Every structure is written in structure tokens, then in C-alpha cells.
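Asker: Got a predicted model here, sequence first, then my questions.
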Amino acid sequence: MRIVDWSDGADGGPAVVLLDQRALPHRTEYLQLTTVDAVVDAIRSLAVRGAPSLGVAGAFGVALAAHRHADDPARVRAEAERIARARPTAVPLALGAHRALARLDDGAPAVLADARAVAADAARVNAAATSRAADLLEAGCPGRPVRLLTLCNTGDLACGEGGSALGAALRLHERGALAEVLACETRPLLQGARLTVWELARAGAPHRLCVDSAGPAALATGLVDAVVVGADRIAANGDVANKIGTYMLACAAARSGVPFLVVAPEETVDPHTPAGAGIVVEERAADEVTGFGGVSTTLPGTPVFNPAFDVTPAELVSAIVTEHRVWSPADVAAARPPASRVG
């Protein structure tokens, strides 16, 4: 399944190819993006989403700029910055764009080669992180299959081949060690209902769908062994920015004594952001909340608060699992003197 790819384009010239995630689960449609404007629009409109997939899209977008404007390196650099800023919260988008841009002096083919390397590296990273996370989850439930709760979408669609948090669940399924994934629908754009359920169904993995606010109830009534989520940015202290609703689940998991795991690439950890207060949280358009499917669900002109992400404090995170390590920021946070935790 191609999520983000490249086409040399016999007729229309080079293009970035995207599986349009806005059309799922009912239609499988691909976009052929032949301009940087189209790439930026696809990123902002969530035709491609998920931090690692955004990194791949960003790299291929810069490759497109390098091919389209081979005689104007200043314009390529400007286009790369525009791509990198298209969504501010996710770390991999800017990293992917800047990594590809670093090869600009070597020519457009070199930029494209590095974009392809970003995609290949994502698959290797995902394989290592999901295997480590599956081992950890399986060890926590010896002798029986694991029951998981997740939010948003963290499979191949969001992360490239192998996924992250959902990828860990699917590794358990491959081992015969998954009892069920309880997938939150993920308002307002239903990435859980549309995308996570689609990926679970394709894999034949046992699952149920629930409204976001049912997640804490599932935790409180003992239906869940662990919460697994991804991350768009992780501060140096272990505070985690992820899809809105994550903080709610982390609070409920802590109250119920259920482990809360974050599965994400090491590159998502931002050493330049000391704590979650420094993470820029994208706020999206009001119409994502005021209606659905072209039907208004509230009064016209209703003011809206629509953050795409929230920040979960490190002390609520049982473990962050990357391709390199298992990190327990809750332990680090608990060891700090109280004064150091203010703010």
C-alpha cells in the first residue's frame, strides 16, 4: 500500500503521489501533486497526516521543488521552508524537508534520493520501535492476550510501513497475543473511526470502536490493559504532544492504574523544547467542529476552540518507546524536586 511516493510523470512531469486519507474508508484514491502549492494544501487539509508520514511527504515535496526549479536554488529553499511550516506541531515534517534540502547543492536527483531514504528509514525505525513496544506490552500480560485502547491513527497511514502505536498492536496480533483494540473515534475528523478501524479490519485484528469520551469509562471498568498512542512532538522532559484527547486518556489511565505508552520515532523527541509549555499547538478551522459531512451541527456563527493536539505531562507517561530505547519519563518526573516542576 503506497502512502507517500514519487512519480516521474511521463506526461505531467514529476509528482508526489499520496493516498488521499480524506477519502477513506469508503474510497481508495490517489493524488498526483505536481506543484509545491498542492503539496502544502494536501498537508494542511490532512490528505496526508501522521508525524512520520508528514516527514516523508515533506522530503518528497522538497524533491518536487528541486525538480521544478532546478535553476533557482533560492526558490527551492523558500519552498522548503513553506513546506516545513505547513503544520507546526509535528517534528518530522520539518526534519524531512530540511534533510532533503541539505542535498540541494548536489542536484535534484540527490534531493530525491534523500527523500527516498527518509521513507526507507521510517520503515526500519517503525519495525524496531513496534517490536520493542509489543515485547513490553506482552510482558505486562503474561499468559493471556493484551487488551489495548488507542486514539487517532498510528498505523501505516500515519507512519509509513510498520506504523507506531497501532503497529505495536498489529505485531501482537501477528503473534496471537492481541485480545482486542478499542479504538476511539477521534473527533472532530474521526481518524480513529475512518482510518484506524480500516487498518485493523484489513489486518483481521479484533477491535471495537468507541466515542472518545467512552475511553475513560473503559479504563475505569477494567476493559483495558494498556493505552498506546503516538506522538507528534516530545519535549526534552518527556511531555508529549499528541492528538487532542490524549491528555484525557492519560489522566484516566493514571487514575485507574493502567500503563500509558507512547510509541514514536526517536526523532520526535525535541531536545530544543525543554517542556511541553514550549510546544506550539496547531488550532484548526472552526468548520471541523460546527458541522460534519456538509450538515451543520450547531448554531451559525458559534465560536469554536479547536486545538488539533494537547500536551500530556511526563508524569502521566509510563513509557516512551522508540527504535532505540524504552524511556520512563514518569520516573524522572517523580524524582525531581517539586520546585523544578512548576510551570
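Answerer: Sure, I can see it. Residues are numbered from 1 along each chain as shown.

Asker: Please make it C-alpha for all contacts and neighbour counts, starting now.
Answerer: Will do.

Asker: ranges for the strands of the stretch 51-200 of the chain?
Answerer: Taking DSSP state E, counting those that start in this stretch, the strands of the stretch 51-200 of the chain run over residues 146-150, 178-184.

Asker: tell me the secondary structure for I320?
Answerer: Following DSSP: H, G, I helix; E, B strand; the rest coil, the label given to I320 is strand.

Asker: mind listing what it touches?
Answerer: With contacts taken as C-alpha atoms under 8 Å, 6 or more residues apart in numbering, I320 has the following neighbours: L261, V262, V263, A264, V326, W327, S328, P329.

Asker: wouldn't the last one be in contact with E315 here?
Answerer: Yes: the pair P329 and E315 qualifies as a contact (C-alpha atoms under 8 Å) at a distance of 6.4 Å.

Asker: what sits against V39?
Answerer: V39 makes contact with V16, L33, A57, G61, I83, according to C-alpha under 8 Å, 6+ apart.

Asker: Tell me, how many residues neighbour the first one?
Answerer: When you say that, I think you mean V16. Around V16 there are 26 other residues, counting by other C-alpha atoms under 10 Å.

Asker: alright, now check it against this:
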Amino acid sequence: MAELLFIPRSVEWNETSITILNQQKLPFQTEYLELKELEDVWDAIATLKVRGAPAIGMTAAYGLALAAQQYNGSIAEFQKQLQKARTYLASARPTAVNLVWALDRLVKSVAKATSVNEAKTTLIHEAIRIQVEDEDTCRAIGEYALSLFQEGDRVLTICNAGSIATARYGTALAPFYLAKEKGVHLHVYASETRPVLQGARLTTWELMQAGIDVTLITDNMAAQTMKTKHINAVIVGADRIAANGDTANKIGTFGLALLARSFGIPFYVAAPLSTIDLSTKTGDDIPIEERNPEEVTHLAGTRIAPEGVNVYNPAFDVTPNELITAIITEKGIIRGNYKTALPALFKEEESIETT
């Protein structure tokens, strides 16, 4: 019998506002915020109150739809205001491609609107559709990913690619939820993910809520853990996948891929098609966000480094495609020549849309 799990949600639409789970307060406080203005949405994305590429995209889509409800005048003026809001929201986080993907999808949905009221209604419906589709997508990713694991496997992950980073289930964490539902035991090892500690604060919290077996390690324990705990696989999410399969994900992912190659452990990337950016040819073309130095020099508000020390704080790194065993999408498991396989996924999508 399938087990009913508590799976927290990160984003909800309320007609006149957006409710988000404030991920900055986890795991000590479960706080929900009401976003009512465009600036509130931008701030929530930029300050990591909402995070995870799919969740960022959903929040931005709802934010654009929410802001558009205040726009009036001619349809031409409406489109200008919409583009301005789209550009503003897109500036909140530069690396996660889902942000721009969702915003552009909404703008495209009203390109042929003949009235402002029609456009406003369409934007809301399209944003809701993105969230519904993402839940189905995550479930499909989870089913494909679970097929790669066996009873008792020990799997390492980094950052948080779970239910609170998506509509439901997550991407890299989806197989663990589905395994729990089906009575398959998997043991998850979660890297803490310095400097913002998404693994320690978020991944462990949400997996424990669902009763999933999880062990926390610090980032510099990864090699020792792979060796002594007999890790069977590494699975991570993605913020952007280039056309050749190079993948940007949370800082520390590249290091795990190198370790996995050294130990002969498969390294999997789990991500929806919306994270694949065919316009970005290689990982060298992916913009890497650098964040506030205080994320490194301070811990829980307390300074842990000398005043005036130089800080390098990239939020992401890029894992080269040759280190990736497979990319798991809602359309299946991709291996081998990513330059050929990834574009083929979109040709299939185009074929479905035209039939």
C-alpha cells in the first residue's frame, strides 16, 4: 500500500497575493510570507526566501501575473509595462534559467491578446499551468531516477533539489519520496552546502518531515563518506544545463563529480526540460552569480573571519558533461552524446505540439 507522506509546498497563488515558505527561516521556524507587490517578489527571489530553479520560476511567473493586474490603458501600453516588469524580475538571479524561461513563457502567452482583461486572465492561467506541469514533471523525473537505484542504496546529494525547490517532490530528491511511498529503503547522505547551508537547513528538514532516512555531512567529508559508507551514487539538481550537457548547480557540485569519477560512482543530474538552455552552448557561457561576502565571513550573524579579508563567493559551479553519467528529465534518462540527445528532446516536444 502506498504511504501517505507530508510533502511541504513552497509557493501558492491566492488571487491577490503569493504565499511562499520563507526558506531563510528553516529549519528553526516555519514562516509563510505574503507577497503583494512586484518588489516583494524580486526581493524574495534575490534574498533566497524562495529558492530552487523551478520554485524561482513559479514565483516569478505568479509575480508577473500579479503585477499585471494593476496595469491598465491600451493593450500596447500594457505590453510595455509587462516587458518592464519582466526585465526587472529577470535581474533577481542570473544563473537559474527557469526564471527567464517562466517569465518569457508568460509574456509569449499574451503576445496576441486583443484586450487588457484577456491578457490579465491569460497570465494567471499560464502561471498556474507552470506550477501544475512542474508537479507532474517532478513525479516523472522521480520515477525515472528511482529506476536507477536499488533497495538499500546509499545516495549522496548536495544543496536542496526537493519539494520546497519545486512544485512537489523535487528533482534530485524526488526518487527518495517515491521510494518511501513504495516501501523501498534508500539512505540519503546530504552535504551541508556551505556557505548558505541549504543541505543542512533544508534538505535534512524536508526529508525528515517525510520520515526519509537522511544523514548530514559537512562538505569536506564527501570523499571519506564515499569511501567508508560505500556510496552507490550521487544525484544533484541543476540551475542551468548548457547545450553540450555542462551543468551549473550549487557550488560544491563540481567537486562531488570529480570525487564520484575517482571512486567509480555514477553521477546523475536530475532536472526538467525547462532547465536545459540550448542557447547556451557550453558551461563557459553560463553566468555565475557571486553573492554577498558576509555569507562566507559570518555564520548565523556571527563573524567567523577577520575584518577586511578578501572573499570569493560564487553561488554555483559548472560540472563538465564528461563527468555526468546521465541526465534525468521528465522525458527519460539521457546518456552519451548530450550535444545530440538534448536538442532531440525539444524536437520531440515540438512534434507533439504540432500534431
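Answerer: Alright, I've got the coordinates. Remember, it's a predicted structure, so these values are computed and weren't measured experimentally.

Asker: from the contacts of V39 of the first structure, which is closest to S296 of the first structure?
Answerer: When the contacts of V39 of the first structure are compared for distance to S296 of the first structure (C-alpha to C-alpha), L33 wins out at 30.9 Å.

Asker: Alignment lookup: the closest one to the second structure.
Answerer: Alignment note (TM-score structural alignment): L33 of the first structure maps to L35 of the second structure.

Asker: and if you look at R68 of the first structure?
Answerer: Aligning on TM-score structural alignment places R68 of the first structure opposite Q70 in the second structure.

Asker: Over to A57 of the first structure?
Answerer: A57 of the first structure maps onto T59 in the second structure, by TM-score structural alignment.

Asker: list the contacts for its match?
Answerer: Under the criterion of C-alpha under 8 Å, 6+ apart, the contact list for T59 of the second structure reads V11, I18, V41, I45, V50.

Asker: for R187 of the first structure, same thing?
Answerer: Counting by C-alpha under 8 Å, 6+ apart, R187 of the first structure touches D212.

Asker: if I look at the most centrally placed residue in the first structure, how far off is A169 of the first structure?
Answerer: When the first structure is reduced to its mean C-alpha position, the nearest residue by C-alpha atoms, centre = their mean turns out to be G50, at 3.1 Å. Distance of G50 of the first structure to A169 of the first structure, computed by C-alpha to C-alpha, to the nearest Å: 17 Å.

Asker: In CSV, list the strands of the stretch 51-200 of the first structure along with distance to V197 of the first structure.
Answerer: Conversion of those to CSV gives the following (distance: least, C-alpha to C-alpha, whole Å):
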stretch, distance to V197 of the first structure
strand 146-150, 11
strand 178-184, 7
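
Asker: Just say which of those is most tucked in.
Answerer: Ranked by average neighbour count under the criterion mean count of other C-alpha atoms under 10 Å, the strands of the stretch 51-200 of the first structure are headed by strand 146-150 at a mean of 25.

Asker: corresponding residues in the second structure for it?
Answerer: With the alignment judged by TM-score structural alignment, the segment of the second structure matched to strand 146-150 of the first structure spans residues 153-157.

Asker: Pull the residues that contact that stretch.
Answerer: Contacts with stretch 153-157 of the second structure, where a contact means C-alpha under 8 Å, 6+ apart, come from 172, 185-191, 229-236.

Asker: Right, I'll call it a day here.
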